[in-house]
Each structure stands twice: as structure tokens, then as C-alpha cells.
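Engineer: need a 3D model of the sequence below.
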Amino acid sequence: MTRDASYPKPATLAAVVRKGRVLLIRRAHMPDAERWAFPGGKIEPGETLTAASARELAEETGVLATPGDVFDAVDVIDADHNLHYVLIAVLCRWERGEPVPDDDALEAAWFTLEEMAAIPVAETFNVRAIAQIALELERKQQEHSRSQNAHLPDST
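Structural biologist: Just a heads-up that it's a prediction; the model follows:
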């Protein structure tokens, strides 16, 4: 990430939900080094927000997911390191892969909200609140899908 804070830089975070858990990485670099956060990073020129979410997720964890809706945004301002990012949260549907950390991550793992209470999360990234929203959105999507399927005729 560039260190010019003359204007905010757009970046993405991939909120992947699977079986009531969210995928987090333990950050290797500042800001919030060694704290848990969502995978994500800067959006390359000409790259869409959703493409950046999928790319960053795959690069940082090896997990493949389909990006869906944008559901939140967080300002990350670190005056000590001359940084200002606007992180845009994208709900992603897990497709395949188990998390394996890359150079930007010390670890990568799935967590419930309860498990997150016992780990140091990156407070500047609003991790707990974003995780709660992502889990709720996923739950609502599953309920909607089940109700739609309940109205389909039996194919047997």
C-alpha cells in the first residue's frame, strides 16, 4: 500500500462466510500488525471492486469465492504512518479452498463471533461489527433461498 495520504485510497475487504464463521487473517504488516482482520487490499487501476475482493482473497488465503454485494465501508486513518484508506466491505460466497496464509498474513482461519471475542482483532478495521453484519446478511440470504425453494414443485 502506498504511503501518500494526500487523499483517501480505495481498498476492499472480502467478508467470506461459511457455516456460521467468517474468514480472517492475522496481519503481517502495519497498520494493526499481528491482529486479525478480513483479507483485502488496494484496488488496482482498471479493476472493479468485486474483482479486487476476489483477487485479494485468493492471494492472501488461497480461498476462492464469488463476490456479492457491498455492505459497509470503513475509514482507516493512521496519521503516524501517513495512511488513509477507505475499506469497502464485500460479502463473498465461499466456493472452495481452505485458508493458507501468504506473505501479507501470518495466519488465516475461520471464526465464529464467540471465538472472535478471544482473539486480538484490528479495531481500526471495525472487524467485529463487519463480521456481525456479514453473518446476518448470509443468514438472511439462506432464509430467503430456503423460502424460495419451499415454493418450488416437488420434482419427484
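Engineer: going by C-alpha atoms from here, please, whenever you check contacts or count neighbours.
Structural biologist: Will do.
Engineer: after the helix or strand where residue 55 lies, heading C-terminal, what element do we hit next?
Structural biologist: Secondary-structure assignment from DSSP states H and E places residue 55 in helix 49-61. Sequence order places strand 64-78 as the next helix or strand after helix 49-61, per DSSP H and E.
Engineer: one more to put side by side:
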Amino acid sequence: MMQPKLGAIAVVHHAGRFLLVKRKNEPNANTWGFPGGHVELGETALEAAVRELAEETGVVGTAERYLTNVDAITFAEDGSVRFHYLLAVVVCTYRSGTPVAADDVSDAGWFTAKETATLHQSPNVQKIIEELDV
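Structural biologist: Got it, this is the predicted structure:
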């Protein structure tokens, strides 16, 4: 039986831009979103966001606070659930590094809020940017 999974995403806003990655794998393959992934057993979502940020982009950040939670549920055509995640959205402060696509992403880069609106995005990206209100 499928169970929901806990994930964390790192929202990094630096020098007027957001750090986004292009996903290689489902769910949301070939869409732009925030770096992130599964929370490991014994790890907080704050720790997971910082770890995933480094693994996927090479960027070092510090977790500052939780912004919100996002229910990420993908349904198949027959109505069954394909993927179900509860994502802890973690605001992170940029410390160092230049984004390089690694792990399970095919691209990574910095984008203004206006530029993000033109990208093929994962669900909730624009909502999170608006909620951050920077």
C-alpha cells in the first residue's frame, strides 16, 4: 500500500533572484521548482532542505524557518494516486556556491520572480514565491 512521503524544499532568495532546478525524474519531470527531496529517517525537514540544496546544486545555505507546507499529490488518469508528498517549505539563506545541476536535476539557476513566471514550473512555485513576499 502506498503511503504519503515527507519531503523538504529549499527556497533561496539571493540578490533579487530565486534558485530553481529543473527536475529529471517524476513527479514533475522537466519542470522548474525549488531544490528539495525526501526527508531521511532521523533528519529534520530543515536539515533535509539544506542537504538537498547542496546535493542538487552545490549551493551552501542555512535553514532559517518554515514558510508553509504543500500537499503535492499527482493522480493517474484512472483517478488513482501516483505520487503523494507533504513538502515542508524551508526558507534558506544563501551562503556560498554557484548552482550546478547534480543528483536528480538537469539544470539549475537563479531567476527573478518575473522570470520564474515564464518557466514551465512545478505546481505551487509561484504561490510559494508570492507567499515569501520579498
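Engineer: care to give me the TM-score?
Structural biologist: Put the two chains on top of each other and the TM-score (TM-score structural alignment, normalised by the length of structure 2) is 0.91; 130 aligned residues with a C-alpha RMSD of 1.3 Å.
Engineer: hmm, back to that, buried residues in the helix holding residue 55 of structure 1?
Structural biologist: For helix 49-61 of structure 1, burial by neighbour count (16 or more other C-alpha atoms under 10 Å) applies to 49, 50, 52, 53, 54, 55, 56, 57, 58, 59, 60, 61.
Engineer: wait, doesn't the second one sit right on residue 56?
Structural biologist: In other words, residue 50 of structure 1. No - Residue 50 of structure 1 is beyond contact range of residue 56, at 10.0 Å (criterion: C-alpha atoms under 8 Å).
Engineer: and for the two, which residues touch both?
Structural biologist: Residues touching both residue 50 of structure 1 and residue 56 (C-alpha atoms under 8 Å, 6 or more residues apart in numbering): there are none.
Engineer: hmm, residue 62 of structure 2 is touching residue 94, no?
Structural biologist: Yes - using C-alpha under 8 Å, residue 62 of structure 2 is in contact with residue 94, at 6.7 Å.
Engineer: residues in contact with the most centrally placed residue in structure 2?
Structural biologist: With distances taken as C-alpha atoms, centre = their mean, the residue of structure 2 nearest its centroid is residue 34 (2.8 Å). Residue 34 of structure 2 sits next to 9, 10, 11, 19, 20, 21, 125 when contact means C-alpha under 8 Å, 6+ apart.
Engineer: as JSON lines, those residues with distance to residue 103 of structure 2 and neighbour count would be great.
Structural biologist: Converted to JSON lines, the contacts of residue 34 of structure 2 look like this (distance: C-alpha to C-alpha, whole Å; neighbours: other C-alpha atoms under 10 Å):
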{"residue": "9", "distance to residue 103 of structure 2": "15", "neighbour count": "28"}
{"residue": "10", "distance to residue 103 of structure 2": "15", "neighbour count": "31"}
{"residue": "11", "distance to residue 103 of structure 2": "18", "neighbour count": "30"}
{"residue": "19", "distance to residue 103 of structure 2": "16", "neighbour count": "24"}
{"residue": "20", "distance to residue 103 of structure 2": "14", "neighbour count": "27"}
{"residue": "21", "distance to residue 103 of structure 2": "11", "neighbour count": "28"}
{"residue": "125", "distance to residue 103 of structure 2": "20", "neighbour count": "17"}
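Engineer: now, which of the residues you listed lie within helices?
Structural biologist: Secondary structure from DSSP state H places residue 125 of the contacts of residue 34 of structure 2 in helices.
Engineer: what's residue 45 of structure 2 aligned with over in structure 1?
Structural biologist: Here residue 45 of structure 2 is matched to residue 49 in structure 1, going by TM-score structural alignment.
Engineer: ok, now residue 19 of structure 2?
Structural biologist: Matched to structure 1 by TM-score structural alignment, residue 19 of structure 2 sits across from residue 23.
Engineer: hang on, isn't that match packed against residue 109?
Structural biologist: Yes - the pair residue 23 of structure 1 / residue 109 is scored as a contact, 5.7 Å apart, by C-alpha under 8 Å.
Engineer: which other residues reach stretch 73-88 of structure 2?
Structural biologist: Here stretch 73-88 of structure 2 has contacts from 3-9, 27, 45, 66-72, using C-alpha under 8 Å, 6+ apart.
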